[in-house]
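>>> Predicted model and sequence below, questions to follow.
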Amino acid sequence: MRFALKTILLLILASFLTAAPLFAQGNLPKLKQASFVESYSPAEWMVKAAGVGGGKKKYREKNAIEDARKSAVYFCLYLGTDPLFNTAEEKSRFAFIEQDFFDINNVNKYVSWESAEFTLRVKISGGKELKIEKVFRINVGILKEDLINQGVLMATADLVAEIGLPQILVLPEVPKGGNPLEAMQNRSELKHASRSIESYLTAQKYEVIVPEQQDFLNNYTETMHLVEGTGEDMSYKIALAIGSDVYITYSVYIERRMVGSTENKKASVSVRAYETTTARLLGTETGYSYERPSPDEVVVEEAIHDAIDKVLSRVNAYWKEDLQRGVQYKIIFSITGMFDEDEVEDIQFALSDVIDAFATRSKENIVTDQTMDYQVWVKPSEYDKARDLYRDIKDDFAAEISGAKVRRQQINRKLLLLEVVND
């Protein structure tokens, strides 16, 4: 009797353990196999996804297609190099609604199009299941909106209210020592590419600095000579002089060949995004157009759409991470007054103490007898303008040191060029 009871308990436990993975699976896709094809528009991604369908033979294809749709949406959320979820907090919040979210009736509203043909259709599991693969167009715009409404993602408006979206400058990539502004004026395909990227950015609510604007030209003229010592990359110097948060560079290549009497063209566009204060590479992608007998502008724009969305996902991930630290500035102090060695050392100690007092985080890049170069992060609630930051540096330094004072050379949104002179 005891043996029989023990056997029954073991069978119940085994059944529970066997069923547990199935229960955990729930509405989630079985395969979770998908890959990115292209960015069809600012709001839609083309994704190739696979699915598996079982059950009665007449329902297997339908079940497999539904599983593939779930895989496509799952890819947009979790997989690839640029998923919608960038942080552990976002994934944790989504876990509470994940099962309901992957109900097929909910998933279907994000699929704006799917191919009629299969790229793969095979029987598996001894003919008991069907595996298919096809291409889907997923409306990530609606997907993001629903996740924002359910409190999983932060709304763009909330992000803007807290710290603002990054201000972005777009420039063509040029050889070392070359001037990207001149290159854009001399090559029409570069100018068109710049306008296409700027249009894409404005559609996503980013603030874009346009090089033709008069304010840009005024700041550029005033500041460029002050950042001559920051390196040889002209795009970095321009972005630093203007004060963009991020700058994007791009290169365009158009391949041409004759098919009979028709000229076919295929464009490739490489896009790179950099953090302005450090020139740190945030993301790089190359997009391609289809080969077609179209004007240069058409194939270039198609290639841009293939690349820019993935780069922007990395920019957003960087911006969210930086948001946790605060607003970032680059501060360069030039000690230009007549000071002896001990006085210079006291000035450097005082400047370091001043920065530690207001910064939530700081990084000392360069320290010489004449120069101190810092990256600092400050609370946006306390310093929403560079001028406020400069005022506190000036006042706090005056309280620390006599016989010297801080004076500004140039200030913009991201850069403070300051000098220490005799009082």
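That came through fine.

>>> Going by C-alpha atoms from here, please, whenever you check contacts or count neighbours.
Will do.

>>> so which helix or strand takes in residue 272?
Element membership for residue 272, per DSSP states H and E: strand 262-275.

>>> Show me what the helix or strand that that strand is followed by is packed against.
Toward the C-terminus, strand 262-275 is succeeded by strand 281-288 as the next helix or strand (DSSP H and E). Here strand 281-288 is seen to pack against strand 262-275, helix 296-325 when contacts are counted using 3 or more CA pairs under 8 Å, 6 or more residues apart in numbering; DSSP states H and E.

>>> on that earlier part again, what's the strand holding residue 272 packed up against?
Helices and strands touching strand 262-275, by 3+ CA pairs under 8 Å, 6+ apart, are strand 246-259, strand 281-288, helix 296-325.

>>> need those in CSV with mean neighbour count, can you?
As requested, the helices and strands packed on strand 262-275 are arranged in CSV below (neighbours: other CA atoms under 10 Å):
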stretch, mean neighbour count
strand 246-259, 18
strand 281-288, 19
helix 296-325, 20
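
>>> Would you reformat those as a markdown table and include distance to residue 228?
Listed next are the helices and strands packed on strand 262-275 as a markdown table, based on distance: least, CA to CA, whole Å:
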| stretch | distance to residue 228 |
| --- | --- |
| strand 246-259 | 18 |
| strand 281-288 | 21 |
| helix 296-325 | 27 |
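
>>> Count the residues that sit near residue 327.
The burial metric for residue 327, expressed as a neighbour count using other CA atoms under 10 Å, is 24.

>>> surely it meets residue 385?
No - Residue 327 sits out of contact with residue 385 when judged by CA atoms under 8 Å, with a separation of 9.8 Å.

>>> hold the first one in mind and look at this next one:
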Amino acid sequence: MNFVNYAIGFLVLFASIAAADNGTVSTRKNANSAYKELDGSSTAKKSGGEIKHTDRYSQYEGKYAPKDQPQSQPQVITSIPEDFPHPVIMVIPALNSKGLSGLQVVTNNPLARAAMDGINEYLTQRRYEVKYLEGNEALDKVIQVQNSLASSDEDLAYLASLVLNADVYIKFSGSVDRRGIVTVELNAYESSTARLLGTQNSTIDSHGRMEKIDQQANLKTAAKKAMPGLESKIYAYWADDLREGNKYKVIMNIRGDYDDSQIEDVEEDIVQNVKTKFKKAKVNTMTAKTIDMVVYSDSDDVNDVYSQIRKAVKSTASTKKINITKKLIIMDVL
């Protein structure tokens, strides 16, 4: 029986429990609700008929696995060197919307906290620096960055990883079926590009024990169990990425008073000039309002990188610094 096919999304499960205890959770400005209460039942197909869920969690459902896939399969790594330069990692719940309220769910719900603790425990034992989005100050920083963008369509987990100076971020989600089978799914992404590095699943059989304390223990165990496989996939990509240099996400908001033909010329000049300053530069998207690119540099000083970009753009347009973190540069082109 494939229990994953009728999995109950962690995030909606967590949010529903918090809402039952505390009432409706107020969200921050510019944030959307990440949770939707459904009709009280969910179904899953099985050879021989349709199975209807009736357990206490079955009135909620959610699927939060990313749709994108790794560009290529990572090499299987069986042993990670002791001197491996560990990336800074952020851990966050997977979301099916861009609402900031969902990023706070681990603060209020012990089930989400248990899964997150399993991941964090593994990482800290392996001497990784771990970041996670909790507290008003961290949320305010993410909102500030979002508001400084010409487009607010960026995934907030992605933005949060850049704001918190993480190199890699891990999204976690999971399910508990009516027999007590706990399933956890982990997805790792590279922060500067949001590239999917790898996915890892694990399951734990609760043998019918559905008490909350049992679920918490099994969620933590399942999350920790999935980490060695995910770590090897992260390492396979990370080792290759280090050879290309440090990556920086650069967002240029076009604020100058340009007509359509001028914008094309200005953007073309900017991109070509920036490419001459760095080992590698890749444009992700380019619109009439925004240039979104990643630059690769040997420098580990983001201010030095920003200075090089300013010099590259100077002959074409003036610039204004809006926001800079370790991995992110947001600037206006005037």
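Now that the structure is in, tell me what you want to look at. Being a predicted model, the structure only gives us computed values, none of them experimental.

>>> possible to save the helices and strands packed on strand 281-288 of structure 1 as CSV with distance to residue 74 of structure 1?
Output for these, formatted as CSV (distance: least, CA to CA, whole Å):
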stretch, distance to residue 74 of structure 1
strand 262-275, 26
helix 296-325, 16
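
>>> quick one: which of these is nearest residue 241 of structure 1?
Minimum separation from residue 241 of structure 1 across these (CA to CA) falls at strand 262-275, 13.4 Å.

>>> For that closest one, which residues meet the burial criterion?
Within strand 262-275 of structure 1, the residues that qualify as buried by neighbour count (16 or more other CA atoms under 10 Å) are 264, 265, 266, 267, 268, 269, 270, 271, 272, 273, 274, 275.

>>> With stretch 230-240 of structure 1 instead?
233, 234, 235, 236, 237, 238, 239, 240.

>>> I'd like these laid out as a markdown table, including secondary structure and distance to residue 120 of structure 1.
Conversion of these to a markdown table gives the following (DSSP: H, G, I helix; E, B strand; the rest coil; distance: CA to CA, whole Å):
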| residue | secondary structure | distance to residue 120 of structure 1 |
| --- | --- | --- |
| 233 | coil | 47 |
| 234 | helix | 49 |
| 235 | helix | 46 |
| 236 | helix | 46 |
| 237 | helix | 50 |
| 238 | helix | 49 |
| 239 | helix | 47 |
| 240 | helix | 50 |
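
>>> Just give me the closest of those residues to residue 419 of structure 1.
Nearest to residue 419 of structure 1 among the buried residues of stretch 230-240 of structure 1, with distances taken as CA to CA, is residue 240, at 17.5 Å.

>>> quick one, what contacts the closest residue in space to the closest one that isn't next to it in sequence?
Nearest residue to residue 240 of structure 1, sequence neighbours excluded (CA to CA, 6 or more residues apart in numbering): residue 276, at 6.0 Å. Listed by CA atoms under 8 Å, 6 or more residues apart in numbering, the contact set of residue 276 of structure 1 reads 236, 239, 240, 243, 244, 245, 246, 247.

>>> So the second one sits against residue 169, correct?
In this case it means residue 239 of structure 1. Yes - counting by CA under 8 Å, residue 239 of structure 1 sits close enough to residue 169 to count as a contact (6.7 Å).

>>> Identify the contacts common to those two.
Common contact partners of residue 239 of structure 1 and residue 169 (CA under 8 Å, 6+ apart): 246, 247.

>>> that older thread, farthest pair in the contacts of residue 276 of structure 1?
Using CA to CA, the contacts of residue 276 of structure 1 span at most 11.2 Å, a distance reached by 236 and 245.

>>> Residue 199 of structure 2 maps to what in structure 1?
When the two structures are superposed using TM-score structural alignment, residue 199 of structure 2 falls opposite residue 284 in structure 1.

>>> which ones are touching the residue lying closest to that match once chain neighbours are set aside?
Among residues not flanking residue 284 of structure 1 along the chain, residue 272 sits closest, at 4.3 Å (CA to CA, 6+ apart). Each residue near residue 272 of structure 1 by CA under 8 Å, 6+ apart is listed here: 248, 249, 250, 281, 282, 283, 284, 285, 311.

>>> Now do the helices for structure 2: every range, in order, please.
Remark: helices assigned in structure 2 by DSSP state H are 10-22, 105-108, 110-125, 136-147, 156-163, 212-244, 260-275, 302-314.

>>> Present the ones you listed as TSV; the columns should include distance to residue 176 of structure 2.
Formatted as TSV, the helices of structure 2 follow (distance: least, CA to CA, whole Å):
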stretch	distance to residue 176 of structure 2
helix 10-22	8
helix 105-108	17
helix 110-125	11
helix 136-147	29
helix 156-163	24
helix 212-244	8
helix 260-275	49
helix 302-314	43
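
>>> So the residue mapped onto residue 170 of structure 2 from structure 1 versus residue 285 of structure 1, what's the distance?
Under the alignment by TM-score structural alignment, residue 170 of structure 2 pairs with residue 248 in structure 1. Taking CA to CA, to the nearest Å as the criterion, residue 248 of structure 1 is separated from residue 285 of structure 1 by 11 Å.

>>> Residue 291 of structure 1 now?
The span separating residue 291 of structure 1 from residue 285 of structure 1 equals 19 Å under the rule CA to CA.

>>> Structure 1: which residue goes with residue 328 of structure 2?
Matched to structure 1 by TM-score structural alignment, residue 328 of structure 2 sits across from residue 415.

>>> In this structure its match contacts residue 328, no?
No - using CA under 8 Å, residue 415 of structure 1 and residue 328 do not qualify as a contacting pair, with a distance of 9.3 Å.
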